[in-house]
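[1] here is my input; please provide its structure:
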Amino acid sequence: MKKSTEVCSHFLVHLANGLQRYPKTLILLTCLLCGWSLFYAAGHLGIDTDTTKILSEKLSFQQDRKRFIEAFPQEDQAILVVVETNMPEQTTKALDYLGTQFRKEKKQIESVYIPGAGDFFDRHGLLYLDLDELDELASKLDEAQPFIGSLADDNSLNGLLSIIGQAISQEIVELPADLNPLLNKIRRAVNAAGEAKTYRLSWQQEMLGEDRDLLRTQRFILLKPKLDFNELVPAEKSLAAVRVIVDEAKTVFPDVSMHLTGEVVLEHDELISVTRSAEIALIFSVTLVFMVLYIGLRSIRMVLVTLTVLLMGLLLTSGFAALAIGHLNIISIAFAVLYIGIGVDYTIQLCLRYRELRQNELPRSQALRDAVRKVGPSITLCALTTSAAFFSFIPTAYKGVSELGIISGVGIFISLLITLTVLPALLKLFRVDTSSAITVASEGMFPDWVYRFPMRHASVVRWTSAALVLAGLGLLTQTRFDFNPLNLRDPDSESVATFRELLKTKDTSPMTLTALAKNKDEALDKARKLKRLEVVENAITIFDYIPEKQKAKLAIIEDLSLVLGLHLTTFPPMHHDTVENNMEVLDEFKQDIDEHLEDQPDSELSGALHLLREDLDQFIAKLQSESEQAKKAMLDKLQFSLLDTLPATMNLLLKGLTAGPVTIDTLPEDLSERWLNKDGIYRIMISPSRDLNEAKNLREFVTEVRKVAPHATDLPVIYLESGNAVVGAFQQALVSALAAIILVLLIIQRSFKDALLILLPLMMTAILTGASTVVMNNPFNFANIIIIPLLFGLGVDGGIYIMYRLRNPEREQSVLRTSTARAVFFSLLTTLCSLVSMAFTPHPGLASMGQLLAIGLILTIVCTLIVLPAFAYKAER
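    Coordinates of the predicted model:
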């Protein structure tokens, strides 16, 4: 160790002597290089926020996903618009309006697909009912033909209440709906009209029943947006355009709920949420970092010099990233945080050693040369070990971290070079006053027993550390990786809340799987086997869009058309009668109710009729107290509430009477292309039978389905396999990093004992940090696992500094009194303050990252400044 240290010191002294002769020239050239680096990075360093690229494309599940997207490209990167109200007619109106507006926005939207909508389903919708359901509907409509015919002749409040009044009083008129529920809904319409509120009676629900699949009140629109992955927020423009249309639709349909979700929206909201949370954290971080640097360095000029050196290094590293890779991904963009965390360590070490030597009254030039000579070897060794740790991430399948390893590994050497050359030049050029720092340093910040504690109580520290490590190792067996990215996203955001709500329902879960088949027989065979699985609710192919028993259903439809369709091709719109006629029909309707209650006081309808009678009395009384104009408005509102949806419902029904046979060739193109591509590849969509908000259910769903379809893909597989790939990549990288660090330490130190002691804080911190994830229920995830490289770098660096000072003692009686220990403490504290504010942000991912980072850095400080001296003291004895 001494020989290599002497060689390194000798070289660094010559380097410092040569460069200090021309400090202005050195600074000017460095500034020019930084300027060029900034210019080049601005023109060539892009942002690739495509999350599908952060893992190697060679992974099997990535290949499966690639094959699926190549076969069905329209399924990639979609925005899901969820439209929902309490009646299907209103949902359909909103759906049609949105579809029209989205199709006009060709600049930001590539394609629009509305499942179950369009002329095909309007015409053939009845064929998708079960045979018994269709037969029941036909019978009901056959009996209700007089009702339909009467309203076709007089589609008004007069016509409706007259025929319902006949059904109540004479009970000879068949209605297309159950009378008791219908009376309750008429009562709601009466109350709404009296209170000037909006209410609509759904004739589709009345005729077909509320539980029919054809009458979903929740519908979807799939949009394929145009994304720009060169932007930090690639979906910003397209989503802005979509949201403008949705906001306009909300004003047109105020009673319709419209929400955006899907992977594109989730990732966009994630980036916005992270950005906002980071801005909050940044304000506190900058303040805390400046305060810590000032407390540690005791000089505004020295703080500014330190920040200048860090900025230069960041600019040069950015230029290298632009030159070597050309882009940053959502992982490698963290290189700035890692650079500051480790780079500030080098600058503080040199600054505090320089200040310490000035305290010994050495001349400025001599103090700078000695500081470089004494600190240079240790920070050079730190750079070697830390960069080796980062470079070990390059061969992993986690492409995002692999690129981070390249940028950060080279950035470490840039930081080392800037620290050993430009920093001394700046300190020489800008005369830093160290007088106030000298007094504080000499007196010490704590009582003497604090500095001597690790050595005086070495046995206690050692045994306590051993016990904690054993307990930590036990807890490490319970660590887990949370592979669900939804848990890292803002739960209050519209996209996450909507996505989670959809996951709860079997029929609407967006977390489906997709399997491909080369021919019809394979597709049907796989679907049949998948449907037998307990975890599968359904397995859909294009053949599920071919209605069963078409011949029998078409015969029923043909018979029904003879009853309804021969004399009626289009149902007439509402027409408005006079106020006098409407008042008269209300009185007649009330008389029909009175007759029924008098003749059959205990009938099934009596309860509903009593309530309706009371509300009618109040409504008529209110009408009589109003002006003619107000009466007309109230009566029009009542007619609108009762009859607005009837024409659309009847026209849809009439159109359904023109249905013909359905084959694969007659299916609409926008539907068929999503299930059977031009190359003859069939798609099978597998929906879960359980709530995939639960990690256990998601894992079982993927596992069981892939036993039948090994290459099944889509979001559940991507979430699960991405987590497995990330864990595997980090395990591989950490083993490689540890091996590289040990190798470098053994080569440089030439002492197995010293290498082991240097690794002690790193290993103990790693074990206890991992154990804390179990104790605090903060499992590893896609966000907080990124801090591991930072903890590796800082953990080994601190050990090197302390061991180097212990092996090269000067006049200090305790290593904790030295500038080296203070530099380790303040550099770790600076990093802690720069990042710990994330723990208090509302974003779950950043919060988990900040929490784990705070624990790791605190443990690094304790293990480096207390545990390591205690074990090293034993070695000295």
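
[2] please make it C-alpha for all contacts and neighbour counts, starting now.
    Noted.

[3] on contacts alone, who are the packing partners of the helix or strand hosting residue 642?
    For residue 642, the enclosing helix or strand under DSSP states H and E is helix 628-643. Using 3 or more CA pairs under 8 Å, 6 or more residues apart in numbering; DSSP states H and E, the elements in contact with helix 628-643 are helix 157-169, helix 179-194, helix 579-599, helix 606-625.

[4] second chain to compare with the first, below:
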Amino acid sequence: MARQNDHIAVFAAGIARFSARRPLLVILTAVLLSALSLVVSVRHLGINTDNFDMISAETPFRQAAIEYRDAFPWHGDQLVVVIDAPTPEQAEIAAAGVMTHMRAQERLFSHVRAPAMDPFLRRNGLLHMEAEQLQDFLDRLAAAQGLLAVLAERPDLVGLLDMLDLALEQADPESVQAVQLTDLVATIAAMAEGDPDAPAMLSWRRQLAVEGQGGLDGRQIVIAKPVQDFATLSPARAAIEDLRAHFAGYPDAIGFRLTGDAALDTEELDSVKLGGAWAGALSASGILVLLFLGLRGVRDVLAAIAVLAAGLSLSLGFATLTVGQLNLLSVAFAVLFIGLAVDFSIHFTLRARESGRGVAAVRDAGRSVGASLVLSALAAAIGFLSFLPTPYRGLAELGVIAGGSMVIAVALNLTLLPALLTLGARPREAEPRPPAKPDRRTGRLARPVVALGAVLGLGGAILTPFSDFDFNPLLLKDPDSESVATFFELARDDDGGGYALEGLTAGPEAAARAAEALAERPGIGRVLHLGRVIPDNQPEKLAALQNAALFLFPVLTATPAPPPTDAERRQAVDDFDAAVSAAPDSEALNDAARRLAVALQAMDAAGLAAFETRVTGLLPHWLADIRTAFDAGPVTADDVPADFRQYWVTDDGRYRVQIFPADPIDSNSELRAFAESAQTVLPQATGTPAIVTAAGEAVLDSFRTATVVAAVLVTLLIGMVLRRPLDILLTLAPLLLAAVMTLGAAVLLGEALNFANVIVLPLLFGLGVASSIHLVLRRRRLEDPDRLMRSSTPRAVLFSSLTTLASFGGLALAPHLGMASMGRLLTIAIIAILFATLIFLPALIRVTGRSEMSQ
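    This next block holds a predicted model:
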């Protein structure tokens, strides 16, 4: 046996014997240290749930994103409120109410805005129409100016019926105006009759819109930056809950949905917590059942659980002292700790039971299994720490915490566990075991099993290069959650707003040149910058507005009368009914008006008041829009107000350029192509497509680097300790086989690697090496393969692997797709490890046994 292995075994035996002889001292010390660790952790351990910090700030794409955030503090971690209403006016009124509320809650929100409702854009909205389209719209208003003047003075049911009276008297049945008016009256009549297909509220903007006019879809978007507390697991929860309470005060017809970084992160955390709670319950139940089946004793099970509890407490303290915070990945260290630390307890307890009970049995267990435990812990720690030299900061911090927890786990299993196993226990002799008889049938199967393992390994090695990496973390979120579904709906819109890119240029000329260059790139759609908000053909459009204002002067300057009384409404209905009765029967306009009159006569006072709200409630809002639009004047870059300019120009004069995809993005390849196309013109362009693509490359590079580092360091560790080439081969061969089998099976099953499940890699190193080391070192002592397979070691390997599977298996059922993929890949890995260590390795030991004995 190698000298290093002897030293480790003797040291482990000495520690275990000391702990067994002084159980009360060891237990009391562990309790005090655990309590102290918990106190320190509660007071000083921070939580950083900022996804932005998962990758090192030194990477180029993070530098570009940080530079952009510094230039525009309103950018990033935003809440996006998507408002859908039956009419555009209702959407705007709701958006205005939401903005007013958010601006009043300064402790929760900042930078509140509705881009489409910006006062600067609303005032100059008509100037952004095409000249021909604007003229059509103004002609329509001029033709209806007499009718509109009546409504401007009385925007209520009385004014509406007066307007219709006037129309019945003056309208030319052959005119376009009469046709349009007929459609309007028919719609109002259907509303009065209770037609289910009629609108609940009449949109005057839609009624008087011209073909191609925008802003008619009934959707508004409000954007704000919530004040987040990254020391909590849900930094934006207070802001989100405040908004949801505010939404409850609106009619059911108006829909509110939340998305944006802040909402996506909050709902992802909720999904993770829900899946974690479900998985935790399944895992705890599975671990308890397996511990009872494997250890077969209440004392032993309670001892293992106590070791786990103490280990978790001390690991939290270690995390506090070394890293100082938990991130979205490192919070998983507890599950990793349980999955591996319980393995150490199973191996030590079963080995001690194999030797009997009492101090002597614990000492023998320490000598026999101590070296295996130490090497397993070191190998697992190396696997976790392998991400330290990579830019994947999230996994690097997890590696430090989990790696340290492995040392804590093995220390507790050599101190606290022996103390608990011997406290109050009566010494008992080991049960005599009959000598093992050679199993010739197993011996005959050894070579076919090794050949099968070689074939599976070769197949896995061939398939491994075809492993896919899904670099888009958005695809790991729960697709049924509100924020995710809404994000992808916006991304599928014509302008692909969810996937817009942002860039900085030196000034207005540079922004214009960049926009021209981007327009020639494939996959690039709209490109916006401050220069694009300056309307073209202004003299022609302003002249048209001035001419129209002469005709619309009564509309633009009218002062609305007070709301009518019930008596005034009834009188207006009676007058309208009389006017309709006197009109000819053959005209479509008169027919629609007669239907309206009949329906109105059937209504009582409350019904008329409610109907008035439905047909004229949005009229004042539309008239106010018209008045605002006619205030437009010449616009230059110097006229842009500061409130609007801050979203397009930095304090030092750099200009923002916003880039939209030409078509909706439906795949990762399209996302990458769009980002790369834009970055050929603006290399520092940032935004979701650029960040997701570059972060994916950083994670994939980290994965490769960590794999090489872990493989080299674990090989060196095993080589330095075991020394014998055959033992090194027997230890590493199952690990390599399990690794390629896992990756090959993932390819066959369509299981892509992603941001979440790459954590299985270091776990695979820990589990694979641990299982192999236990069997290889036990083989050294027992020499005979039959005795090895009848000892407690294979049983310990089996149950330790199953407990790890129980720890993570429940994740496969989680609603969070990332957690589910982690659970599925780990299940594949555990199955591969069990085959490699309990079937392939014993067969390999038999095949190589004769050659070793001949040395």
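
[5] TM-score for this pair?
    For this chain pair, the superposition-based TM-score is 0.94 by TM-score structural alignment, normalised by the length of structure 2; 844 aligned residues with a CA RMSD of 2.7 Å.

[6] which of the helices and strands packed on helix 628-643 of structure 1 sits closest to residue 381 of structure 1?
    Closest approach to residue 381 of structure 1 among those (CA to CA): helix 179-194, 79.9 Å.

[7] re earlier: let me know the angle separating the helix holding residue 642 of structure 1 from helix 579-599.
    With axes from the mean of the first three to the mean of the last three CA atoms, to 10 degrees defining the directions, helix 628-643 of structure 1 sits at 60 degrees from helix 579-599.

[8] what's the spacing between helix 628-643 of structure 1 and its chain's center?
    48 Å (CA atoms, centre = their mean, to the nearest Å).

[9] contact partners of that helix?
    155-157, 186, 189-190, 192-194, 196, 198-201, 574, 576, 579, 582, 623-624 (CA atoms under 8 Å, 6 or more residues apart in numbering).

[10] what comes up buried for it?
    Within helix 628-643 of structure 1, the residues that qualify as buried are 631, 632, 634, 635, 636, 637, 638, 639, 640, 641, 642, 643, counting by 16 or more other CA atoms under 10 Å.

[11] kindly report the same for stretch 555-568 of structure 1.
    Those would be 556, 557, 558, 560, 561, 563, 564, 565, for stretch 555-568 of structure 1 by 16+ other CA under 10 Å.

[12] where along structure 1 do the strands fall?
    Assigned strands in structure 1, in chain order: 46-47, 79-84, 109-113, 218-225, 257-261, 327-328, 481-482, 513-517, 536-540, 682-688, 780-781 (criterion: DSSP state E).

[13] any chance of the ones you listed in TSV, with mean neighbour count and distance to residue 815 of structure 1 too?
    Formatted as TSV, the strands of structure 1 follow (neighbours: other CA atoms under 10 Å; distance: least, CA to CA, whole Å):
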stretch	mean neighbour count	distance to residue 815 of structure 1
strand 46-47	20	45
strand 79-84	22	60
strand 109-113	19	65
strand 218-225	22	61
strand 257-261	21	57
strand 327-328	22	41
strand 481-482	18	39
strand 513-517	23	60
strand 536-540	21	64
strand 682-688	25	61
strand 780-781	22	35
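
[14] adding distance to residue 356 of structure 1, write those out as CSV.
    Below are the strands of structure 1 laid out as CSV (distance: least, CA to CA, whole Å):
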stretch, distance to residue 356 of structure 1
strand 46-47, 43
strand 79-84, 60
strand 109-113, 64
strand 218-225, 60
strand 257-261, 58
strand 327-328, 40
strand 481-482, 45
strand 513-517, 64
strand 536-540, 70
strand 682-688, 67
strand 780-781, 41
